[in-house]
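Novice: A predicted structure for the sequence below; I have some questions about it.
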Amino acid sequence: MGYPWNFGDLLDATAAQVPPDRPAIVQGDRVIAWPAFDQATNRLARAMIAAGLEPGARVAILARNVPEYIEISAASFKARMASVNVNYRYTTPEIAHLMSDSQAAMLLYQPEFAAVVAPLADSHPDLQLVAIDAGGRYGDWVSQGDGAPLGIARSGDDGYLIYTGGTTGKPKGVVWRAADARTTQLESPAASSVPQSLDDHIAAVRANTAPHRVLPACPLMHGAGMTSSLAELVNGGTVVLLPDGPFDAGVLLDTVQQHRVTRILIVGDVFARPMVEALQREPGRWDTSPLRIISSAGLMWSREMKQALVAAIPQVVLVDILGASEASGLGYAVTSATRETPTGWFEPGPRTVLIDPETLRVLGPDEPGTGWIARHGAVGSGYFGDPEKTAATYREIDGLRYAIPGDLAARDTDGRLRLIGRGSQVINTGGEKVFAEEVEEALKRAPGVTDAIVIGIPDETWGKAVVAVIAVREGYDEAAARLALQADLARYKLPKRIVVVDTLPRHPSGKSDYRAALDIVLGGAA
């Protein structure tokens, strides 16, 4: 076991060291200095405790990229409670499931989601619903009362939940201990130092007079967005948020220039391509000289886009992160002006291995071959309330506990890993995981649809696009079916294309033949 890191202790220690005029969070003209951030999160932590929440209680957050999202996460750590990410694209039934599955005690939500949240008052009467409103209960919580540190004993076992798409069925919450999460942060190639104790950490914060300013262009409700932002905050840095609204590469680059951003978090080519197009369309418009790192996780980041970014911003280092909600730091691909990695290839993390899918044998560190990507050491603790799924993903082999999220890779003779893909039917579209099974079941409930197979096809913008192959009865109307789907599914799960066939391809066992369905769509067999 490593040092028992706790993010509440780290935030307290950091706040005591940083200059009082240094911003903790910036969004447009709104600047929250470190003392104000520290006091607001201490007050919010006390308010949660006063509201009757016990240590370990789940606190769900339904919000876009706003400062309050970070405040709530930090306060949860300080109060020894477990934050829960909620996808702001979810419908009421999807949120209701997540509240039940996580056994959440409180849901804090932006007022724009009030209509989606309102039915939960009846379906989940014990769930405390709190609007993130400066003029309401939340505003009182963060502005009134004792803003000093709580002075409570915390533990490395304190943590949080990351809800993930998983492989089948509904989303599941991966439980992370703070000690394990911090350990994986310090394994990143972007980490400038690796403190061994809280005293080491304090000394490093004190000595760091020019910490990073990180801009998460990806949603904070994704694990990579919030945990990477948290990593900069505990180092005494600053989180810079984009203005609310659809992603605009020009606005991103304006923000980088205005606030002297040093690091950006993106999700593959979905973000990289428009950035490249903007930089090539107006070369020299933006001062990107402070920018040092662009990191990505969750979606393909092509070699071509990396090369174009380095050509436009020569001093930047690009860090492509291979990870999962169940286990971070599986691999890294670093690209710079003097170094590059082909698309889909990664250097394995220090505790990453390949496991033979048939025998569960761990391949030797230099042994070429194909297997499940796995890692031991600091990994997630399991899926909240689901011991069966936990046992399937987290396995003990030869005395070591491994996380096996489900991705296959091949190791070359030089030790690098080539990502092959996920062995189950999960579609990664724009950084979001979509379970084919969930969309299929929703389609089967839609009027006129008798059967469905859902696949992902390559897409230049989204990585994969959700496509449905369906069988229908007389009177089927696509507009009516799509209207029904919108009531059940978040918009990113909706099929970009629906292909109607006479009979769906199935194996003799009755299981869906996804390869044949893909051939139908790509070959136009319908």
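Specialist: Received it, and whenever you're ready, just let me know what you need.
Novice: for the rest of this, base every contact and every neighbour count on C-alpha atoms.
Specialist: Will do.
Novice: the closest residue to residue 368 other than its chain neighbours: neighbouring residues, count only.
Specialist: Nearest residue to residue 368, sequence neighbours excluded (CA to CA, 6 or more residues apart in numbering): residue 411, at 4.9 Å. For residue 411, the count of nearby residues is 25 (other CA atoms under 10 Å).
Novice: got the contact list for residue 411?
Specialist: Applying CA atoms under 8 Å, 6 or more residues apart in numbering to residue 411 gives the contacts 367, 368, 369, 370, 417, 418.
Novice: wait, what's in contact with the third one?
Specialist: Translated: residue 369. Applying CA under 8 Å, 6+ apart to residue 369 gives the contacts 363, 410, 411, 412.
Novice: go with 10 Å
Specialist: 354, 355, 356, 363, 409, 410, 411, 412, 413, 417 (CA atoms under 10 Å, 6 or more residues apart in numbering).
Novice: format those as TSV; extra columns: secondary structure and distance to residue 44.
Specialist: Rendered in TSV, the data for these read as follows (DSSP: H, G, I helix; E, B strand; the rest coil; distance: CA to CA, whole Å):
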residue	secondary structure	distance to residue 44
354	strand	43
355	strand	44
356	coil	47
363	coil	48
409	strand	44
410	strand	47
411	strand	48
412	coil	50
413	coil	53
417	strand	44
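Novice: in JSON lines, list those residues along with distance to residue 98.
Specialist: Putting the contacts of residue 369 into JSON lines (distance: CA to CA, whole Å) gives the following:
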{"residue": "354", "distance to residue 98": "32"}
{"residue": "355", "distance to residue 98": "32"}
{"residue": "356", "distance to residue 98": "33"}
{"residue": "363", "distance to residue 98": "37"}
{"residue": "409", "distance to residue 98": "31"}
{"residue": "410", "distance to residue 98": "35"}
{"residue": "411", "distance to residue 98": "37"}
{"residue": "412", "distance to residue 98": "40"}
{"residue": "413", "distance to residue 98": "44"}
{"residue": "417", "distance to residue 98": "34"}
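Novice: next up, a structure to set beside the first:
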Amino acid sequence: MTWQMADIWENITAAIPEKPAIVDGDKRYSWADYENRAARVAQVLTDHGLKRGAKISIYSYNSAEYLETQFGAFKARICPVNVNYRYLEAELTHVINNSDSEALVYQAQFAPRVAAIRDQLDQIKLFLEIDDGSGEHLDGAVSYEEALQAAQPMPVIERSDDDLYMLYTGGTTGMPKGVMYDHKTFASRLLAKGFEMRMMEPPTDASGFGPLARQLHELDASSRAIPACPLMHGTGMWIGAMIPHSLGGCVVLFNNSHFDPAALWQLAEDEKVTDITIVGDVFAKPMLAALDDAKAAGQVYDLSSLMLMGSSGVMWSTEVKRGLLSHLPQMAIVDSMGSTEGSMGTAITTIENVDNDQTAKFELNPTTQVLTEDGKPVAPGSGEMGLICNGGMVPLGYYKDEAKSAATFKTFDGVRYSIPGDFATVEADGSITLLGRGSACINSGGEKIFPEEVEEALKTDESVYDCLVVGLPDDRFGQKVTAVLSMVDGARFDEAALAEHVRTKLAAYKAPRVFILVDEVPRAANGKADYKAAKDIALERLQVPA
């Protein structure tokens, strides 16, 4: 066996064929069903001329078909490509063409958007359309379900550790970029991290996954996991689906076209879910409010099965963690610091240690360092700022972008690191405090101000529901710190009080000089900050030229 993901999941299927793998509404698939349907996807792709190393774009909300298509692509040694369902024509065309995709699997509701760009997709050989009940259809598209039913399952083939896996990331500037991994680096590092999160020893080789999955089921310790965030992003797919599946667990899919926290909790109760994956406060805050509302109404959810809640990539404030644990004291919260370019650190919070928890403070992975820009280690307790350098799960590079690859993936003292641009300080105890990404840094009067630390300070005020901080042009200081924020229902908007609150947490020059009140702070579907949209709102509201 290799560390190729299809090999691992086939190994699990052989060990627990009748155990549940996917729940998607009325669709309930065992591991044998899952593997069989994925093998049919693989055959459909090869029948339409896709060969080893080809790319296939997946354009869908969270669905069983999304997971089947990805598994099927791995089976055929084809590279699946995630497509953000919020993209408009320009970004959509870019991802499909930039990735050299030869097939597009999409939900029928997106057919009108696909039709608008169809003439620009020169390499697409197959449009495979998932019937989602929308009534939409693209002329000439092949029905996903009909194609699967007509196909024979593709026989298992020999695969390689070097097979390509790729995830497109929006980044902070420019068009989306494909982050490339070989399967061995990706699977061995990611899945080991998943086992560590559960305080379990990971298999030493790929053939160990099946026996371990069988053992977990025998002990009634298997995972039933909801990725509450989109599968099209790394957090939802990697933490929410791939890791539970590689434990032989069942992935319970939640309709993510509109986030309904009450529906999420009800699904968790109904399916006796053990794990939920979210993306920071943007998910956690409404989930906490829904628990508070249910308690006040005397209709508390039975969530006694829920043992783990994970997040990555976005701030998850201590106050919200504390609130969730007050309802769910049996649960562990795993807050991961990472990006599509790799995992860097983790903070684990339980009811026992929540009073010592600090927002944005993480324990580094053993392979991660905080280094100066010339590659020198930052001394613990020095207060010096450095770049977080991930030295474990390091991508091959960005697809077809050698310049960006060279700038992001560097070697110091013989060790190759991923350096996506996150700055941090190292505390005396060796933990780190995340400051933020350099590309979003505000320069005001010569002082560097990271939006994330100002946002964190603002969110500790009980009147603030959500916020993003941006820099606007300023004649005197170059840039002025500007907060785009929404308030808790019924809270009073008091700019002077908010600015003073920040000054009690941070140096005075970091306090926002301008506050822009909005109904909803702009964020992507995965909860990540949309700083460009926030800045555009502020510029328009203040009538400031860009």
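Specialist: Perfect, thanks for sending it. What you see is a predicted model, and the numbers here were worked out from it, not measured in a lab.
Novice: care to give me the TM-score?
Specialist: Overlay of the two chains. TM-score (TM-score structural alignment, normalised by the length of the first structure): 0.80; 455 aligned residues with a CA RMSD of 3.0 Å.
Novice: report the distance from stretch 400-418 of the second structure to the chain centre.
Specialist: Centroid displacement of stretch 400-418 of the second structure relative to its chain, using CA atoms, centre = their mean, to the nearest Å, is 22 Å.
Novice: quick one: that stretch aligns where in the first structure?
Specialist: Aligned by TM-score structural alignment, stretch 400-418 of the second structure falls on residues 385-403 of the first structure.
Novice: which of the residues in that stretch are buried?
Specialist: The neighbour-count check on stretch 385-403 of the first structure (16 or more other CA atoms under 10 Å) flags 390, 393, 394, 395, 401, 402, 403 as buried.
Novice: list the contacts of it.
Specialist: Contacts for stretch 385-403 of the first structure (CA under 10 Å, 6+ apart): 101-103, 166, 172-175, 324, 326-328, 351-353, 355, 360-362, 372-384, 404-406.
Novice: those in helices, which ones?
Specialist: Here DSSP state H is the test, and the contacts of stretch 385-403 of the first structure give 101, 102 as lying in helices.
Novice: now, of the contacts of stretch 385-403 of the first structure, which are buried?
Specialist: Here, 16+ other CA under 10 Å leaves 101-103, 166, 172-175, 324, 326-328, 352-353, 355, 362, 372-384, 404-406 buried among the contacts of stretch 385-403 of the first structure.
Novice: so which of those sit within strands?
Specialist: Mapping these onto strands (DSSP state E) picks out 172-175, 352-353, 355, 372-376, 382-383.
Novice: okay, the residues you listed in TSV with distance to residue 27 of the first structure next?
Specialist: Converted to TSV, those look like this (distance: CA to CA, whole Å):
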residue	distance to residue 27 of the first structure
172	31
173	29
174	29
175	30
352	37
353	40
355	44
372	41
373	38
374	38
375	37
376	38
382	35
383	34
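Novice: in the stretch 301-450 of the second structure, which spans are strands?
Specialist: Using DSSP state E, counting those that start in this stretch, the strands of the stretch 301-450 of the second structure run over residues 308-312, 332-339, 342-349, 361-364, 368-371, 385-390, 397-398, 409-412, 415-418, 422-426, 432-437, 442-444, 447-449.
Novice: got CSV for those strands, with distance to residue 276 of the second structure too?
Specialist: Listed next are the strands of the stretch 301-450 of the second structure as CSV, based on distance: least, CA to CA, whole Å:
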stretch, distance to residue 276 of the second structure
strand 308-312, 5
strand 332-339, 10
strand 342-349, 15
strand 361-364, 20
strand 368-371, 26
strand 385-390, 25
strand 397-398, 30
strand 409-412, 31
strand 415-418, 28
strand 422-426, 26
strand 432-437, 24
strand 442-444, 34
strand 447-449, 33
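Novice: residue 473 of the second structure is nearest to which of these?
Specialist: strand 442-444 (9.5 Å; CA to CA).
Novice: name the helices or strands packed onto the closest one?
Specialist: Strand 442-444 of the second structure sits against strand 447-449, strand 464-474, strand 478-487, with contacts defined as 3 or more CA pairs under 10 Å, 6 or more residues apart in numbering; DSSP states H and E.
Novice: gap between the shortest one and the chain center?
Specialist: Relative to the centre of its chain, strand 447-449 of the second structure is centred 28 Å away, using CA atoms, centre = their mean.
Novice: against which helices or strands is it packed?
Specialist: strand 442-444, strand 464-474.
Novice: and that strand, which residues are buried?
Specialist: residue 449.
Novice: and the following helix or strand past it, how far out from the chain middle?
Specialist: Next helix or strand after strand 447-449 of the second structure toward the C-terminus (DSSP states H and E): helix 451-459. Averaging C-alpha positions (CA atoms, centre = their mean) puts helix 451-459 of the second structure 21 Å from its chain's average.
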